[in-house]
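Trainee: sequence and predicted structure below; questions after.
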Amino acid sequence: MTASTVTAATRRDSSRAWWKELWVQVLIAMAAGIALGALNPELGAKMQPLGDAFIKAIRMLIAPIIFCTVVSGIAHMADMAKVGRVAIKALLYFEVITTFALIIALVAVNIWRPGVGMNIDPATLNASLVEPYVKQTAAVGLVPFLMNIIPQTFVGAFAEGNILQVLFIAVLCGFALIWLGERAKPVTDVVDAGGKMIFGIVNIVMWAAPLGAFGAIAFTVGKFGIASLSSLGQLIGGFYVVCIIFIVIVLGPIAALSGFSLWKLIRYIKDEILVCIATTSSETVLPRIIAKMEAAGCEQSIVGLVIPTGYSFNLDGTCLYLVTAAVFLAQATNTHLDIEHQIGLIIILLVTSKGAAGIAGAAFVVLAATLAATGTIPVASVALVLGIHRLMSQGLTPTNLIGNAVATIVIARWENALDTARLKQVLEAGEAVDTAA
């Protein structure tokens, strides 16, 4: 996406009527969904297919988008040493930031102690409710995680939509194209054209974003009640506060040190944040966040590596959720966790939080896996948070998104692959871009 294309798209966006803006349409749709769920809960709950259909429509495009973006980025980079350097920097950054997230959540949940006084007997819980999630934990762990990166077949990764497997194949293809040199140009041109086509499809599908947001919110309110949006207990409210604290005290200073305003970045990606909140899925905006980061001045090759990798390794919101929920369950079941147990929990989560990429309901699966790995907190206790997991996802998914947007700019600046003038211009304007461009 060239600077001239972005400038033209920005001019078009700035001349549009306010009601044509995606974030306005999504807000209106969310308000309508809340109203329907509150006034007619039964009908609101039946709107779930609208949200699910939108998520499925976007998810079917994730694998080809990652493949085209990563292959094109590496091929145009034409320097395998640089690819390795960027990957190492990104993984180092991800590990440091997610560790901060785990520690902040651990401190916060020990201070506010939301589960104390519940006195839940795990034996009284219906373990069958969480059995489908517990069964999936066998594939979670360091060795299975590393083995799972390699797909059974080349096309199998695309069929399953496993982000890490598609990323692995894309990196190999990118390296192969570098080795081929000029002979690879026809293939690179096809990949570039394919990427533009897929982004064009994304632009079409995003027209349904308000409808998807309406269905998802109507279902949430209809199923859990209007109170679910404001207060379904100390755990949900406290978790939202922890997410905000993390964004402000960790991501805020990182953004400032990197020379940009976090608030302006959030304003720039407000459309995507709202869609994340409504659909409780950050995958729904992966194509748009890739386009927006490129439009903001980050080099295509950096974006192509950092964003897809971050969707598996830089899940700040998910880390906040895992620690909060795990310690909450220990408190609720009167399970004693001393400092050694809590440090052990952090160490286990450094692995398990990255070990379920591509699994539906990954955060909940990883929570069950973590409890099974610690052997301290009863696994059956995850039934306590099963009903409110979707509501907590409305906090963790936008946090994941913001964290990956910040990471992309930081890594691009670290690699001297950031157009700072372009970044300042875009963030100051706060304009959306044409993702099909």
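Mentor: Perfect, I can see it now. Numbering: from 1, shown residues only.

Trainee: could you use CA atoms for every contact and neighbour count after this?
Mentor: OK.

Trainee: contacts for stretch 401-416?
Mentor: 86, 89-90, 93-94, 247, 251, 255, 258, 262, 266, 273, 282, 289, 293, 298-299, 302-303, 306-307, 310-311, 314-316, 418 (C-alpha atoms under 8 Å, 6 or more residues apart in numbering).

Trainee: show the buried residues in the residues you listed.
Mentor: Buried residues within those, counting neighbours by 16 or more other C-alpha atoms under 10 Å: 86, 90, 93-94, 247, 251, 255, 258, 262, 266, 273, 282, 289, 293, 298-299, 302-303, 306-307, 310-311, 314-316, 418.

Trainee: off-centre distance for the helix or strand I58 falls within?
Mentor: Here I58 sits within helix 48-77, counting by DSSP states H and E. Taking C-alpha atoms, centre = their mean, to the nearest Å, the mean C-alpha location of helix 48-77 is offset from the chain mean by 13 Å.

Trainee: helices or strands up against it?
Mentor: helix 80-112, helix 163-180, helix 185-205, helix 209-224, helix 286-295, helix 300-313 (3 or more C-alpha pairs under 8 Å, 6 or more residues apart in numbering; DSSP states H and E).

Trainee: now the angle from it to helix 286-295?
Mentor: 40 degrees (axes from the mean of the first three to the mean of the last three C-alpha atoms, to 10 degrees).

Trainee: helix 48-77: which residues count as buried?
Mentor: Result for helix 48-77 [16+ other C-alpha under 10 Å]: buried residues 48, 50-51, 53-55, 57-59, 61-77.

Trainee: quick check: angle from it to helix 80-112?
Mentor: Interaxial angle, helix 48-77 versus helix 80-112 (the same axes, to 10 degrees): 140 degrees.

Trainee: before we go on, here's another structure to hold up against the first:
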Amino acid sequence: MIVGPLVLATLISGISNVQDTSTFKRIGIRVVLWFIAASFVSLAVGMVYANIVKPGIGFMENPPPITEVHSNYHFDIIHFIIDIVPDSIIGAMIKNDKIIQVVVFSLFFGLALAKIPGKTAQVLRDGIDTLAKVMLNITDMVMKIVPLVVFSSLLSISTKNGIQIIPQYGIFIAEFYILVLIMWSLLIGTGYLVIGKKIFPLLSYISEPVMIGFATASSESAYPRSLEQLTKFGISPKISGFVLPLGYTFNLCGTMVFLSFAALFIAQIYHIDMPWDKQIMMLLVMMISSKGIAGVPRASTVMLQSVMPGFGIPASGMTLIIAVDQFLDMARTATSVLGNGIVAAIADEWDQKAETKKEKKKDKTIV
């Protein structure tokens, strides 16, 4: 019910509202390229880790049943590529089984809307922003039954597989947190390579918004405090005000690493063959589909459930994730807040170097 409109509204809203062209021309392209590279790396780290650790192998004997459509599914890369562009966006949203088609339409629509100036276009942008907020409120309504779903899911799983499934969940959560620590090491190490020792005081400044993200499992709740702390650190509000909203739309690295890891976890439970070419195609789809994902609790599970059926992974397997998703969401949100804080500092470093270069050219011209 919510996947199609949620993806459509949030993705168009995120792309069409990039209006600060001066900042974008100076550092925006580099930031966007950084986000794309970071998303690929995050997805790849989750994918490789899941192939090494194999969290789904031996996890349980009686997973939720697979529907006939999934058991008979065969991945065809040619058909997949041809099918990326929808015949009709309405048709794509009605079928609701090819989220990539909604993403492609949203990308075109958002880019086209961003180029149109004037009040009429702004009215449309405001309307789409409101639609995005409405869909997030509907998502919140749906998620209010999550405690009941978690209770029922754990009860059903324990009944079918025995109480020993609870320690299995403990191992699964521990494996994911190890993956998160690997991501943190990569993020901090990359930050050190670009901004040097300034990364250490930066970590001190953004520790509070990271903890807010961890406690609330919502990167949006950490956003105001992140802006405040980055300004105290010395980052221009113009830079952080540009990078953070874009980052919370395009660079949720905690979500990225979760998507590939969780999808392979479910595939392994159902003994679904996932050769490398199929995994890489899934990585690319997740890369595009995740752009515009909402920074609210459980939004990434909605996105994951929409992508998996396209690769023969049963959406019913999501009940296994939802049972412990609160613990997973806390870690991935904290990771995303950390990653975006580091990118804001890197972007400020780039901006300062660009300004210095500009001043030097100006001085030479005067001389």
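Mentor: Nice, thanks for sending it over. No experiment lies behind these values; they were computed from the predicted model shown.

Trainee: tm score of chain vs chain?
Mentor: Once superposed, chain against chain, the TM-score is 0.66 (TM-score structural alignment, normalised by the length of the second structure); 280 aligned residues with a C-alpha RMSD of 3.7 Å.

Trainee: rewinding a little: return the most buried member of the helices and strands packed on helix 48-77 of the first structure.
Mentor: Among these, the stretch with the highest mean neighbour count (mean count of other C-alpha atoms under 10 Å) is helix 209-224, at a mean of 27.

Trainee: what is the subsequent helix or strand relative to that one?
Mentor: helix 234-246.

Trainee: and the helix or strand just after that following helix, how far out from the chain's middle?
Mentor: Downstream of helix 234-246 of the first structure, the next assigned helix or strand under DSSP H and E is helix 252-257. Remark: helix 252-257 of the first structure is offset 20 Å from the chain centroid, using C-alpha atoms, centre = their mean.

Trainee: again with stretch 14-29 of the second structure
Mentor: Distance, centroid of stretch 14-29 of the second structure to centroid of chain: 20 Å (C-alpha atoms, centre = their mean).

Trainee: what residue of the second structure matches up with K270 of the first structure?
Mentor: Structural alignment (TM-score structural alignment) places K270 of the first structure against S207 in the second structure.

Trainee: what is the burial count for its match?
Mentor: Counted with other C-alpha atoms under 10 Å, residues neighbouring S207 of the second structure total 18.

Trainee: and if you look at A344 of the second structure?
Mentor: By other C-alpha under 10 Å, neighbour count at A344 of the second structure equals 24.

Trainee: and it, what pairs with it in the first structure?
Mentor: By TM-score structural alignment, A344 of the second structure lines up with T408.

Trainee: neighbours around the corresponding residue of the first structure for V180 of the second structure, how many?
Mentor: Per TM-score structural alignment, the equivalent position to V180 of the second structure in the first structure is C243. Residues near C243 of the first structure, counting by other C-alpha under 10 Å, number 23.

Trainee: can I assume C243 of the first structure is in contact with L320?
Mentor: Yes - counting by C-alpha atoms under 8 Å, C243 of the first structure touches L320, with 7.1 Å between them.

Trainee: quick check: neighbours shared by the two?
Mentor: L396.

Trainee: can you tell me which residues contact V303 of the first structure?
Mentor: Applying C-alpha under 8 Å, 6+ apart, the residues near V303 of the first structure are I290, M293, E294, T408, A412.

Trainee: translate it into the numbering of the second structure.
Mentor: Using TM-score structural alignment, V303 of the first structure sits opposite S240 in the second structure.

Trainee: next one: its match from F24 of the second structure, what distance?
Mentor: Using C-alpha to C-alpha, to the nearest Å, S240 of the second structure is found at 12 Å from F24 of the second structure.

Trainee: so what sits against both of the two?
Mentor: Joint contacts of S240 of the second structure and F24 (C-alpha under 8 Å, 6+ apart) do not exist.

Trainee: T319 of the second structure -> the first structure?
Mentor: Looks like T319 of the second structure aligns to A383 there (TM-score structural alignment).

Trainee: mind listing what's buried in the helix or strand harbouring its match?
Mentor: For A383 of the first structure, the host element (DSSP H and E) is helix 383-386. The neighbour-count check on helix 383-386 of the first structure (16+ other C-alpha under 10 Å) flags A383, L384, V385 as buried.

Trainee: can you put those residues in CSV and add distance to S14 of the first structure?
Mentor: Listed next are these as CSV, based on distance: C-alpha to C-alpha, whole Å:
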residue, distance to S14 of the first structure
A383, 48
L384, 47
V385, 43
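
Trainee: V109 of the first structure: which of these is nearest?
Mentor: V385 (15.1 Å; C-alpha to C-alpha).

Trainee: returning to that earlier point: among the contacts of V303 of the first structure, which pair sits farthest apart?
Mentor: The most distant members of the contacts of V303 of the first structure, if one measures by C-alpha to C-alpha, are I290 and A412, lying 13.2 Å apart.

Trainee: the match of A344 of the second structure belongs to a helix?
Mentor: Yes - T408 of the first structure forms part of a helix when assessed by DSSP: H, G, I helix; E, B strand; the rest coil.

Trainee: for it, give its distance to F214 of the first structure.
Mentor: Distance from T408 of the first structure to F214 of the first structure, by C-alpha to C-alpha: 30 Å.

Trainee: same thing with I346 of the first structure?
Mentor: Distance, I346 of the first structure to F214 of the first structure, using C-alpha to C-alpha: 37 Å.
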